[in-house]
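Novice: I would like to see how this sequence folds:
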Amino acid sequence: MAENGCGSTSCSSGSCEGCASNKPESLLEQPGIYTDVKKVIGVVSGKGGVGKSLVTSSLAVLLNKMGYRTGILDADITGPSIPKMFGVRGPAKGTEEGILPEIAEDSTKIMSVNLLLEDEEAPVIWRGPVIANMVKQFWTDVMWGDLDFLFVDMPPGTGDVPLTVFQSIPVDGIIIVTSPQDLVRMIVNKAYNMASAMNIPVLGIVENYSYVKCPDCDKEIKIFGESRIDEIAAGLGTEVLGKMPIDPKFAELADAGEFYKTENIYLDKAVEKLKGML
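Specialist: I've put the predicted structure just below:
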C-alpha cells in the first residue's frame, strides 16, 4: 500500500484530520526586510461613524508619548482620514526596496492611500479585490522600520478588507470600537464573531460618544441613553478598555492636522493592556 502524507501505510478519513498535509496553507504575507514590527493591532467597528480612526490615532499618540515607536496603516481605503488628522501629505516616496511611510510631527509613521493620490480629495472608486490588494501592499511593500506597535485602522463592517487583513497580516489582537446605541449588541457581536472565526484575539471594547460634559456644571449628559457596554462585554468574555465622551477638542485638533497634541485620558486601560503585550 502506498505511503500517505502522514507517513503511515493506512489512513482512515477520521485519522487524517490532524495530518499536516490536510492543514490549510497559511495566507500570511511576509513583511519586507526593512520592517520589524513587534505587535500589530487592528482597530475595528461593526458600523461606520463610531470614531474608529479617533481611537486608532489616540492609541498611537498615547504610546508614542510614552516612548514606544508607533505606526498607523490606514486600511480604510475609501474613507481615509489618518493623514489629515496628523497633518501629513503625499506623495509618499519610494525606493527600489519599497515605499517610505510619511512621518508625523510626533514621529508616528503613517501610510494611507491618500498619500499615493495626486488629489487627496479624489474618490477611490475601486472594486473589492483591488482595495484588498492595496492593503496587503501596505504591509509587504512599505518600509516601516522598527516599530513597537503598528495600528491598522480598518474600514467598518466585515467585508473584503477586514478579511484580507486578518488572513494576510499577523494581527496580534483587535480592539472593537462602538457607541451607546440600541443596535450596539448586534454591531459588537458581528465584529467579535468575525475575529473569533479568524482566530484573532479580541483585546477589548472602547465605547465612544459615551456622554458629553456640560461646560457649566461638568455634569455628564448621556445623549444616546444609558450604556450597556459593560453587560455586552461581560457576555462575550472580554472587557471594556475605555469610555470616551464627545470632546470638541479632539475634532478641533484633527481638523487642524495636529491630533498628535491630544491628551486622551480616557484610554489609559487600553494603553496598559497594549503595553502588557510586549
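Novice: going forward, measure contacts and count neighbours with C-alpha atoms only.
Specialist: OK.
Novice: Looks to me like K249 is in a strand.
Specialist: No - secondary structure of K249 (DSSP: H, G, I helix; E, B strand; the rest coil): helix, not part of a strand.
Novice: so how far is P162 from it?
Specialist: 30 Å (C-alpha to C-alpha, to the nearest Å).
Novice: who has more neighbours, those two?
Specialist: P162 (25 against 12; other C-alpha atoms under 10 Å).
Novice: I'd like to check which residues are in contact with the more buried one.
Specialist: By C-alpha atoms under 8 Å, 6 or more residues apart in numbering, the residues touching P162 are M154, P155.
Novice: any idea how far it lies from Y266?
Specialist: In this view, P162 and Y266 are 26 Å apart by C-alpha to C-alpha.
Novice: go on, R185?
Specialist: For R185, the distance to Y266 equals 22 Å [C-alpha to C-alpha].
Novice: just the strands in the stretch 1-150 of the chain please.
Specialist: Counting by DSSP state E, counting those that start in this stretch, the segments of the stretch 1-150 of the chain that form strands are 35-44, 70-74, 102-103, 109-111, 145-153.
Novice: Also this sequence, please, to line up against the first:
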Amino acid sequence: MMFKKKTIEQKVLKCLEKAIEETIFKKFIEQRLLVIKEDSAEINLRLPFYAPKWLASLQQQTADSLQTLFKQPAVWNVSYKVPTFEHKKVAKTNPNINNIIAVSSGKGGVGKSTVSVNLAISLAKNGAKVGLLDADIYGPSLPTMIGKKQTKSTSADGKLLTPISAHGIVGNSIGFLIDDKDAMVWRGPMASKALQQVLNETDWPELDYLIVDMPPGTGDIQLTMSQNVPVTSAIIVTTPQDVALIDAQKGVIMFNKVDVHVAGLIENMSVYSCVKCGHQEAIFGTGGGRKLAEQFNLPYLGELPLHIRYREDTDAGMPTVAKGDLPELVDPYLHLAEQVAINLYKDLQPTIEQIKITELK
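Specialist: Okay, here's the model as predicted:
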C-alpha cells in the first residue's frame, strides 16, 4: 500500500500544531485563521487575541524547524481581529462593544478595583482596544485611580456622555457625574438604573473589551449586570485567606445560577514583597485560589503580588502598569491580560458573522 508523501504545508502545520494548545489550534484551522504559503515561506495568522509573549514564544519554539522545512527563515504575517463571543442571555445592544467582562469579588478589600484598572491597561498595552466601566455606584473609585478626579463628564451631542481617556483606555463612572463628596443614598433599583444609564448612554468607541469593575458582593448591581447586560464573561478576584475564598465561592455560584460564563479566578495579594529587603512571604496563606479554581473546574488565571506600590500608584492616579517602572509588578498583569484574552477565545465561540469576517483569504 502506498502512502502520499506529506507536503511542506502539511509538515509546517504539524510543526505549529505541536507548539499551540490543542483547542486553540483546532479553532485556528476551523475558522481559517492560519494559512501557509509554501512558495514564499509565509505563515499568515489572524490572531483573535492580543498576546505578544505568547506569539513570541510560538515563533521562537518553531523557528529552527520552520527554517528546515522552508529552506529559509519563515516570514510571519500576523494581523488581529478580536471576535464578539457568543453569550447565552442578553442580546448585544451596542455594536461598538465586542465583549463585556465583569471583574467581581464576593467581598470587599481584595483589591478588585486595582486589578480591574491594571488589567484594562494591560490588555491595551498588549494591543487591544479597551474600555473600563466603574459599576460601583455607591463608592466609585475610577476617577481617582486614573488621575481624573477633577474631570466631569461632557456630551458632544447632548445625548451621549463622552468617555474619559487616560493611560491608553477610555472609561466612565458615576464619579464623573457627581461631586466626590456627595453620598449616593439610593435604593437598589435606583442604583441599578444609574448603572445602566452610564453603560448605555456613553458614546463608547470601538472596543475589543469593556472591563466592568463590579461592586463587591452578590446584590442588585450584580443581578442587573447578569440579567440586563450582555456580559460575555466574569472574572472572580480573591485573596488566599479562607474568608475571602468563601465569599469568592459565592460569587462563582451566583454567576453559574444566572448562566454567565466565568473565565477564571485571580488570586490577588498572593505574596508580600518587602520593599526594603525583597523578602517574600505568603502572609495570607497560599494555594487557596488554585484550590477554589480546581473545585469549580475553572481556569486559574494567575497570582498577583501584594505590594505597597499598587496602592500608592492608584492613589496618585498613575496605575502601576501605566507607570511601568517595576517589571516585577507590571509583568504579572501583562501575563494575566494574555491569559484572559486567550482563555476567552479557547472557551467561547465567536458569532457566525464574526467568523466570516475573520476568515483569511
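Novice: Assign the counterpart of Y333 of the second structure in the first structure to helix, strand or coil.
Specialist: Aligning on TM-score structural alignment places Y333 of the second structure opposite L267 in the first structure. Of the three states, L267 of the first structure takes helix according to three-state DSSP.
Novice: Check the one 4 residues further on too.
Specialist: At V271 of the first structure, secondary structure determined by three-state DSSP is helix.
Novice: Distance-wise, check it relative to D216 of the first structure.
Specialist: Going from V271 of the first structure to D216 of the first structure by C-alpha to C-alpha gives 30 Å.
Novice: more crowded one of the two?
Specialist: Comparing V271 of the first structure with D216 by neighbour count (other C-alpha under 10 Å), the higher total belongs to V271, at 18 against 6.
Novice: just checking, the more buried one touches L59?
Specialist: Yes - between V271 of the first structure and L59 there is a contact at 6.8 Å, judged by C-alpha atoms under 8 Å.
Novice: picking up where we left off before, out of the strands of the stretch 1-150 of the first structure, which is closest to A234 of the first structure?
Specialist: A234 of the first structure sits nearest to strand 35-44 of all those, at 18.7 Å, using C-alpha to C-alpha.
Novice: Surely V61 of the first structure and Y260 touch.
Specialist: Yes - counting by C-alpha under 8 Å, V61 of the first structure touches Y260, with 5.7 Å between them.
Novice: which residues are in contact with both of these two?
Specialist: Residues touching both V61 of the first structure and Y260 by C-alpha under 8 Å, 6+ apart: D106.
Novice: re earlier: name the stretch among the strands of the stretch 1-150 of the first structure that sits most buried.
Specialist: Stretch with highest mean neighbour count among the strands of the stretch 1-150 of the first structure: strand 70-74 (a mean of 27; mean count of other C-alpha atoms under 10 Å).
Novice: what's the angle between it and strand 145-153?
Specialist: Put simply, strand 70-74 of the first structure runs at 40 degrees to strand 145-153, going by axes from the mean of the first three to the mean of the last three C-alpha atoms, to 10 degrees.
Novice: counterpart of strand 70-74 of the first structure in the second structure, which residues?
Specialist: Counting by TM-score structural alignment, strand 70-74 of the first structure pairs with residues 130-134 of the second structure.
Novice: Show residues contacting the matching stretch.
Specialist: Stretch 130-134 of the second structure is touched from outside by 117, 120-121, 123-124, 140-142, 169-174, 199, 204, 207-214, with contacts defined as C-alpha under 8 Å, 6+ apart.
Novice: again, but for stretch 245-257 of the first structure
Specialist: Stretch 245-257 of the first structure is contacted by residues 83-88, 208-213, 259, 261-262 when judged by C-alpha under 8 Å, 6+ apart.
Novice: Now which of these would you call buried?
Specialist: The neighbour-count criterion (16 or more other C-alpha atoms under 10 Å) marks 83-88, 208-212, 259, 261-262 among those as buried.
Novice: A254 of the first structure maps to what in the second structure?
Specialist: Alignment note (TM-score structural alignment): A254 of the first structure maps to T314 of the second structure.
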